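Asker: Fold the following and give me the result.
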Amino acid sequence: MTQSDDRDTAAERDPTRPAAVLIVGAGFAGLGTAIRLRQAGITDIVILERGREVGGTWRDNTYPGAACDVPSLLYSFSFAQNSDWSHTYSGSAEILDYIHGLVDRFQLGSQIQFDTEVSSLVWNAEEGTWTAHTRCGHTVTARAAVMAAGPLSNASLPDMPGRDTYTGTTIHSARWDHTFDPTGQRIGVIGTGASGVQIIPQLVDQAAQVKVFQRTPGWVIPRLDRQRSEASKTLFRAAPSLQNLARQAWFWAHEVFALGVVWTSLATTVLERLAGAYRRRQVHDSWLRRQLTPDYRAGCKRILVSSDYYPALQRDNCKLITWPIATLSPRGIRTADGIEHELDAIVFATGFDVCKTSAPFPVHGVDGASLDDAWAEGAHAYRSVTTAGFPNLFLTFGPNSGPGHNSALVYMESQIAHITEAIRVIVEDDLRALEVRRDREQDHNRWLARRLARTTWNSGCHSWYLTADGRNTTMYPGFATQFAKHTAPVDLADYQIQQRSVSSLGVQPDLGGRL
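Answerer: Coordinates of the predicted model:
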């Protein structure tokens, strides 16, 4: 494939030959990767999206009150900043508009195939290609594949006893039914995580009664949201350097925050005391305050950011239930104390099925090896991006790439930089396969395990970060600056390299070291 061939768009390219790059998912990660690849001169890209529009998490999460708990200046790409955010923390609709704007601004529309769900991904060692099989019966082949489906793409509906017997309305936060009118209804909310604390205040404003079923209280800090003035928007448009300076200020403030939530330290104690003071000021009843006080260190679970959750719980039409749920019944929820709570609707704010021990769809690499089998004891990768046995395959939001303190998009950009550089090598040097060495991946994951053992996440609480046997395959144990340093460079000494034309002696060309 020549360099000029790689500049074809999906609409113009010959469908009978492999594309340069196949990307699965048209959310932030997939679109960001496509943008950076195009800027690197690789435009022969096919993006497969199972939905009918772009957006991923922000397309799916449209529940009342849906918003980001990271400042908008950080929850956007550094290479595609937006000066017109309406608030410090933007709602889901505005974030989705930003994502649509990326498609228009970087002319990605012709490269996206919608309503195309990947059912499997298979490596062809002889050709050096990946083939995506789709549920509609089509196949797409490419020299490199990027799995950008995202960790928050599949809603998690808990397998509770009696769930199928309930006769009222059920709604998951990530699949909100906008025909549902909460006015005057008795509503139960299961889950008090990041989605729950946003939904509950909205429902309390409209419903006759809201019962909140809490399994574990969270550490809550205020959400200092402000509407941005037109003058500030105009200033950022006229002086992008000032916007970048503001972004950097937010970034470093969040980096400092890591000292309190990634590791248990004096900063953790300070954070807990500040959160405790906020709780005492907001929650007037001592018994309710006790029910809302966590028994684990701050940071072990995700910190919740809300200024209206505590006030909503104290409204006359809202009640916090801390007894465990025994079963769902035809009329509502029965708790372990024997009380049946009659409800017209139940909202499941129960998060997502995050793939910690399997891939989002079957992936078969060298000699037909299954990625699910390779990850049976927990997902793992080299620098969160590549894994041995699966050449030319790259992950966004891969294992141990989650931030506990900073913007996910900051981490994502580091991964995208690594992916872009690796794919550029594959295309420009005409490689059949670029596969991370197993020993390098194992060394990297042993290093991660040592660091993770010292983090707050492994301090004893139960969270979605951990596998069933307690392994943390989700979070990165360090600062965003460290993640960028460890992730972005591509060192070819870490990889096994196969060129398309290999000499009879099997000698590989010297392609240099770190790029």
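Asker: Could you use CA atoms for every contact and neighbour count after this?
Answerer: Will do.
Asker: which stretches of the stretch 51-200 of the chain form strands?
Answerer: 112-113, 118-124, 129-134, 139-147, 169-172, 186-190 (DSSP state E, counting those that start in this stretch).
Asker: tell me which strands and helices the second one is in contact with?
Answerer: Yep, that's strand 118-124 we're talking about. In this structure, strand 118-124 packs against strand 129-134, strand 363-364, with contacts taken as 3 or more CA pairs under 8 Å, 6 or more residues apart in numbering; DSSP states H and E.
Asker: Off-centre distance for the shortest one?
Answerer: Remark: strand 363-364 is offset 22 Å from the chain centroid, using CA atoms, centre = their mean, to the nearest Å.
Asker: Quick check: end-to-end length of stretch 85-96?
Answerer: Taking CA to CA, to the nearest Å as the measure, stretch 85-96 stretches 12 Å from start to finish.
Asker: Can you name the residues that contact the residue positioned nearest the centre of the chain?
Answerer: Note on the chain: the residue nearest the mean C-alpha position is residue 151, at 4.6 Å, using CA atoms, centre = their mean. Residue 151 is in contact with 352, 353, 354, 355, 397, counting by CA atoms under 8 Å, 6 or more residues apart in numbering.
Asker: Find the helix or strand that residue 21 is a member of.
Answerer: strand 19-24 (DSSP states H and E).
Asker: what angle separates that strand from strand 129-134?
Answerer: 40 degrees (axes from the mean of the first three to the mean of the last three CA atoms, to 10 degrees).
Asker: run this one through as well so I can compare:
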Amino acid sequence: MAAKTASSAKEHKARTGEGEEVADGRPIETGVVIIGSGFSGLGMGIALKKDGRDDFVILEKAGDVGGTWRDNTYPGAACDVPTHLYSYSFEPRSNWERLWSYQPEIFNYLKEVSEKYGLGPHLRFHQVAQRGYWDDEEMRWHLWTADGQEYVAQFVVSAIGALHIPSIPEIDGIESFGGQVFHSAQWDHSVDLTGKKVAVIGTGASAIQFVPEIVDEVGQLQLYQRTPAWVLPRENVDIPPAVRRVLARVPGVRRVFRSSLYWGAEAGAYALNNRPALLKAVALLGKAHIRRQIDDKELRAKLTPDYRPGCKRLLGSNTYYRALNLAKSEVITDSIAGATAGGLVTADGRERPADVIIYGTGFHVTDSFESLSIKGKDGADLVGRFREEGPMAHRGITVADMPNAFFLLGPNTGLGHTSIVFMIESQIHYVRDAIRLVNQRGADAIMPRAEVQAAYNEDVQRRLANSVWNTGGCQSWYLDEHGNNRTLWPGYTWRYWLSTRRVRPQEFEFLARNGAGDPNARQRGVAAVGA
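Answerer: Purely as a prediction, here's the structure:
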């Protein structure tokens, strides 16, 4: 077992956050280890607290809660789902200042929720979970962090999400570039962009937001675009104080408002999943938006996608195209061949001088699982399996041969049309039910049957086959290296909610310390082959 390197338990507590002090060199034993403190991790911790459990820790790689809403502080960072929907159902707010809230407001919300529900003593900051294994005899997980601290737990909940590892493109010669370089998720606020030549690489959701914010400040904007995005008109309106008061004081109004947002978003799932041809109207709206805001026909052509709307995430902005319509802005569609000390060189051999390079290139998504190397029952290698077969889980939460391991926002639970927080809460409910079931049956562990998981994923891929993400004519981060969509849920979220209302025992194996299939285990209500 790895020993801690801190010189004292007091120093360890100061480094890892509030909570129990432990002696140097000893593993920390607990009931549940939660990895990550974004919406998923905090929500899971709150659910355990509501169940009367205090035997859990939340490992957080950074120095505060918040996940992606802590890390992404770039100018203009905001939610692209109405915040009244993009928030916990058990902790609604009436005082959201805007319909689509900016990063500081959501970050503060998560910090306030964490404090309200007393999660402080369970948080362990600056703890980067790196590897772990399941002990078949102990029926326990052993996890290690980057600093060598070991955690031993019956249950592990991965709440690391997918949008936390920046994707940095490989550019020949970038190390020779003489200016500043950073990713939008690691925004360097010490860099003054005033009057500088700024090269932005990428045209995804982040760039759509920060480009309009910096364009007036910079001397020249170079936008390197591989594939244009569908950007629809959208005004981020303020919610007037009078409306906020009504939402807070009039019974039922806030619930009706949230419900209307939910069902309005759900309506979009039909076209995305079942009738992509209906998205032609969206294409007409997007093209009209370009015509209204872009004067030059050649530039319009560059910014008009040649794939079906929805194939990549639909974006909204009333300021993005205006920023690109300025004389100081240039949209470059030639691929980047390399970098020099003074700028970037494109495939046509042209070098454009730059003072600052900003990556707006998104995150590792389908391979984000590689950040945590874990081995399950009989040494099953999760990372190796996912690399070979693609990420797959039962209901996106549990994985065969990984006892007592739960993955929030796991494979095929992402969304392209509504709030991911809805999916998170559905999954948390499912995890709670699974843990209760283990305890009720006197078992030590639960894991899905391999054949059940395989059948579930075959059905998911079948339902995705005719969706816009599989037929829309684009290459998106929704697809893995095998060309399979391992990211998105195929359909309405209320159907996912129904499927996670309870754990079906017949879909799982229940294990006990005295061995799978042991007659004594069966007498205790535990069977290796399920109920």
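Asker: Quantify their similarity with the TM-score.
Answerer: Overall, the chain-to-chain superposition scores 0.94 on the TM-score scale (TM-score structural alignment, normalised by the length of structure 1); 507 aligned residues with a CA RMSD of 2.2 Å.
Asker: ok so, going back, any idea which of the contacts of residue 151 of structure 1 is closest to residue 184 of structure 1?
Answerer: Using CA to CA, residue 352 comes nearest to residue 184 of structure 1 of the contacts of residue 151 of structure 1, at 28.9 Å.
Asker: And that closest one? What does it align with in structure 2?
Answerer: Under the alignment (TM-score structural alignment), residue 352 of structure 1 pairs with residue 363 of structure 2.
Asker: what's the spacing between the aligned partner of residue 187 of structure 2 in structure 1 and residue 269 of structure 1?
Answerer: Using TM-score structural alignment, the equivalent of residue 187 of structure 2 in structure 1 is residue 176. As for residue 176 of structure 1, its distance to residue 269 of structure 1 is 37 Å (criterion: CA to CA).
Asker: cool, residue 179 of structure 1 as well?
Answerer: Noted for residue 179 of structure 1: a distance of 45 Å to residue 269 of structure 1, by CA to CA.
Asker: neighbour count winner among the two?
Answerer: Using other CA atoms under 10 Å, the more surrounded residue of residue 179 of structure 1 and residue 269 is residue 269, with 15 against 6.
Asker: is it true that the more buried one lies in a helix?
Answerer: Yes - secondary structure assignment (DSSP: H, G, I helix; E, B strand; the rest coil) places residue 269 of structure 1 inside a helix.
Asker: Counterpart of it over in structure 2?
Answerer: Counting by TM-score structural alignment, residue 269 of structure 1 lines up with residue 280 in structure 2.
Asker: repeat for residue 62 of structure 1
Answerer: Using TM-score structural alignment, the partner of residue 62 of structure 1 in structure 2 is residue 73.
Asker: can you pull out the strands in the stretch 251-400 of structure 1?
Answerer: All strands of the stretch 251-400 of structure 1, identified by DSSP E, counting those that start in this stretch, fall at 304-305, 318-321, 325-329, 332-335, 340-342, 345-348, 363-364, 393-395.
Asker: Onto which residues of structure 2 does the strand holding residue 21 of structure 1 map?
Answerer: Strand 19-24 of structure 1 lines up with residues 30-35 of structure 2 when matched by TM-score structural alignment.
Asker: and if you look at stretch 153-164 of structure 1?
Answerer: Applying TM-score structural alignment, one finds that stretch 153-164 of structure 1 aligns to the residue range 164-175 of structure 2.
Asker: List the contacts of the matching stretch.
Answerer: Here stretch 164-175 of structure 2 has contacts from 67-68, 183, 185, 336-340, 359, 361-364, 368, using CA under 8 Å, 6+ apart.
Asker: Closest one to residue 506 of structure 2 out of the residues you listed, please.
Answerer: residue 368 (30.4 Å).
Asker: Quick check: the closest residue to the closest one other than its chain neighbours vs residue 369 of structure 2, distance?
Answerer: Residue nearest to residue 368 of structure 2 in three dimensions, not counting chain neighbours: residue 162, with 5.9 Å by CA to CA, 6 or more residues apart in numbering. Note on residue 162 of structure 2: its distance to residue 369 of structure 2, by CA to CA, is 8 Å.
Asker: what about the nearest residue to the match of residue 187 of structure 2 once chain neighbours are set aside, how many neighbours?
Answerer: Spatially, and ignoring its direct neighbours in sequence, residue 176 of structure 1 is nearest to residue 63 (5.4 Å; CA to CA, 6+ apart). A total of 22 residues lie near residue 63 of structure 1 under the criterion other CA under 10 Å.
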